[in-house]
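In: just a sequence and a predicted model for now, questions to come.
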Amino acid sequence: MDPSAPPQSLAELDEQVTHCRACPRLVAWREEAARVKRRAYQDWDYWARPIPGFGPPDAALVLVGLAPAAHGGNRTGRIFTGDSSGDLLYATLHRLGLASRAESVRAGDGLELSGVRITDPVRCAPPDNRPNPDERDTCRPWLAREFEFLRPTVRSVVALGGFAWQALLPVLTAAGYAVPRPRPAFGHAAHIVLAHTDGGPPLHLFGCYHVSPRNTFTGRLTTEMLTDLLRSAAETAGLTLSG
């Protein structure tokens, strides 16, 4: 993030994210994946840039993942789009009445989220889906600033996986939420309430197994488990559901 030109809105922040080249390994990998395409996507012009968050600037519920997939978001330009993880996530949000359609194909396909924003702690596709700690920490200011803009409306956050949970805790501390010591452990359906140090509304933090094929194909995370978790988080955030 360029400190000489701080963003004045979430939309401005999202635009700035897409120009980041701070992590050489991630820049090289995202661009290499765009050159050496999967056979099924030979006719695609890959995005091959950092992925901003997706969803309205006044979201009450925020979902936090890990990083874009090399041939998913890195191809489509939208987080959790174009891979099986996104297929499950957006279908579940649609079932709950929080997404306008059940699938996400590419940025600009008409999909809209209602009261929900989705973001990642690391904005570029990493090799083997594994960003290293330095890359996570280098990317942290983007997530921290995102939460500054969302703070007036956000009431619930879902960490999709242990990586997201660990990446979130220092961000939430910096945002003024009282994260207990020792830090709470991640687990599916973990739920803690974080008071704000200035007396503002508290934040509900939920843990959820990541929607990765590794978890869904093995049954560690089922559609019913994800639906129940997202329903609880959405209801806690005050959102109206239809499913």
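Out: Alright, I've got the coordinates.
In: please count neighbours and contacts with C-alpha atoms only from this point.
Out: Noted.
In: element containing Asp58, please.
Out: Following DSSP states H and E, there is no helix or strand that holds Asp58.
In: give me the nearest residue to it, chain neighbours excluded.
Out: Thr153 (5.6 Å; CA to CA, 6 or more residues apart in numbering).
In: quick one: contacts for that neighbour?
Out: By CA atoms under 8 Å, 6 or more residues apart in numbering, the contact list for Thr153 reads 58-60.
In: what do you get if the cut-off is 10 Å, keeping everything else the same?
Out: By CA atoms under 10 Å, 6 or more residues apart in numbering, the contact set of Thr153 is 57-61, 115, 147, 201, 237.
In: likewise Val64?
Out: If you count contacts by CA under 10 Å, 6+ apart, Val64 has them with 53, 117-121, 143, 157-161, 163-165, 167-168, 207-208, 210.
In: presented hereafter is structure B, for comparison with structure A:
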Amino acid sequence: MVASAEPSHDCPLCPRLHDFIAGWREREPHWFNGPVPAFLPKGSVRGDEDSVRLLIVGLAPGLRGANRTGRPFTGDYAGDLLYSTLIAHGFARGRFEARPDDSLELIDTAIVNAVRCVPPENKPTGAEISTCRGFLVPTIARFPNLRAILTLGGIAHQSTVRALGLRVAAYPFKHAGSYDVGRLQLFSSYHCSRYNTNTGVLTEEMFIKVFADIAEFLGK
């Protein structure tokens, strides 16, 4: 288990992902092309970490989304839905323009992926998920006032449950799920991917309802 919450830009722990990113560095040298760091409230001083009450855990960076831009959910459709919903419920402010230098700022919220590096075909292996959990555990621990975690999709949910030292069978993934896990409340939602919304697995109304529940829980 690694001690740091953030991997190095050239993290070698998952050879397949490391090699995949190396290939894209040659093809697109101006892209971020590395493990995508957690997106925190403006700045990275300790005070901002103290303000975080909600942690959102996604699956992994998209190739032309976060892998290109270096910020979770930035550059693809999933970010359009996620950030508009965050703004509507008081978890973010500013304007999301799908680039890391836009005016978007998170409020009391942090966003991270269960797997920090973009996987081929958006499919990380079990070993890669397990390895990257070594960064998820200290990420959760870095926020002393954290009260709620939202997992987006089954893989993110299962990895988060394991990162909390809990049994997956006792906390199964379900959309609009909510579990009391001690000092935290664990919420879950289908991932806000274009595939899920196009197929009707997730509607905008379903997604908004999850955030309404979280806002009510946090008293926002």
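Out: Perfect, thanks for sending it. Please read all numbers here as calculations on a predicted model, not as lab measurements.
In: map the residue nearest to Asp58 of structure 1 across to structure 2 for me.
Out: Here Thr153 of structure 1 is matched to Asn145 in structure 2, going by TM-score structural alignment.
In: ranges for the strands of structure 1?
Out: For structure 1, the strands defined by DSSP state E cover 61-64, 116-119, 156-160, 191-194, 203-208.
In: so which of these gets nearest Thr227 of structure 1?
Out: The closest of these to Thr227 of structure 1 is strand 203-208. By CA to CA, the value is 10.6 Å.
In: structure 2: matching residues for the closest one?
Out: Mapping strand 203-208 of structure 1 onto structure 2 (TM-score structural alignment) gives residues 184-189.
In: what residues sit buried inside the matching stretch?
Out: Across stretch 184-189 of structure 2, burial judged by 16 or more other CA atoms under 10 Å covers 184-189.
In: ok, those vs Glu204 of structure 2, which is closest?
Out: Ser189 (11.6 Å).
In: look up how far Ile56 of structure 2 lies from the closest one.
Out: Separation of Ser189 of structure 2 from Ile56 of structure 2 (CA to CA, to the nearest Å): 10 Å.
In: return every residue with contacts to both of these two.
Out: 150-152.
In: now those: which count as buried?
Out: Counted by 16+ other CA under 10 Å, the shared contacts of Ser189 and Ile56 of structure 2 give 150-152 as buried.
In: skipping adjacent residues, who's closest to Tyr179 of structure 2 in space?
Out: Nearest residue to Tyr179 of structure 2, sequence neighbours excluded (CA to CA, 6+ apart): Leu186, at 5.0 Å.
In: Gly97 of structure 1 reaches Ser114, doesn't it?
Out: Yes: Gly97 of structure 1 is within contact range of Ser114, at 7.8 Å (criterion: CA atoms under 10 Å).
In: and Ile107 of structure 2? What does it align with in structure 1?
Out: Aligning on TM-score structural alignment places Ile107 of structure 2 opposite Ser114 in structure 1.
In: spatially nearest residue to its match (excluding sequence neighbours)?
Out: What sits nearest to Ser114 of structure 1 in space, not counting adjacent residues and going by CA to CA, 6+ apart, is Leu98, at 4.9 Å.
In: residue in structure 2 matching that neighbour?
Out: Matched to structure 2 by TM-score structural alignment, Leu98 of structure 1 sits across from Phe91.
In: just give the nearest non-adjacent residue to Arg64 of structure 2, would you?
Out: Spatial nearest neighbour of Arg64 of structure 2, chain neighbours left out: Gly75 (6.7 Å); criterion: CA to CA, 6+ apart.
In: can you count the residues close to the one you found?
Out: As a burial measure, Gly75 of structure 2 scores 22 neighbours (other CA atoms under 10 Å).
In: what lines up against it once you look at structure 1?
Out: Aligned counterpart of Gly75 of structure 2 in structure 1: Gly82 (TM-score structural alignment).
In: surely that match touches Trp44?
Out: No: Gly82 of structure 1 lies out of contact with Trp44 (CA under 10 Å); the separation is 11.7 Å.
In: check contacts around the counterpart of Thr138 of structure 1 in structure 2.
Out: Counting by TM-score structural alignment, Thr138 of structure 1 corresponds to Thr131 in structure 2. Under the criterion of CA under 10 Å, 6+ apart, the neighbours of Thr131 of structure 2 are 1-2, 13-14, 114-115, 125.
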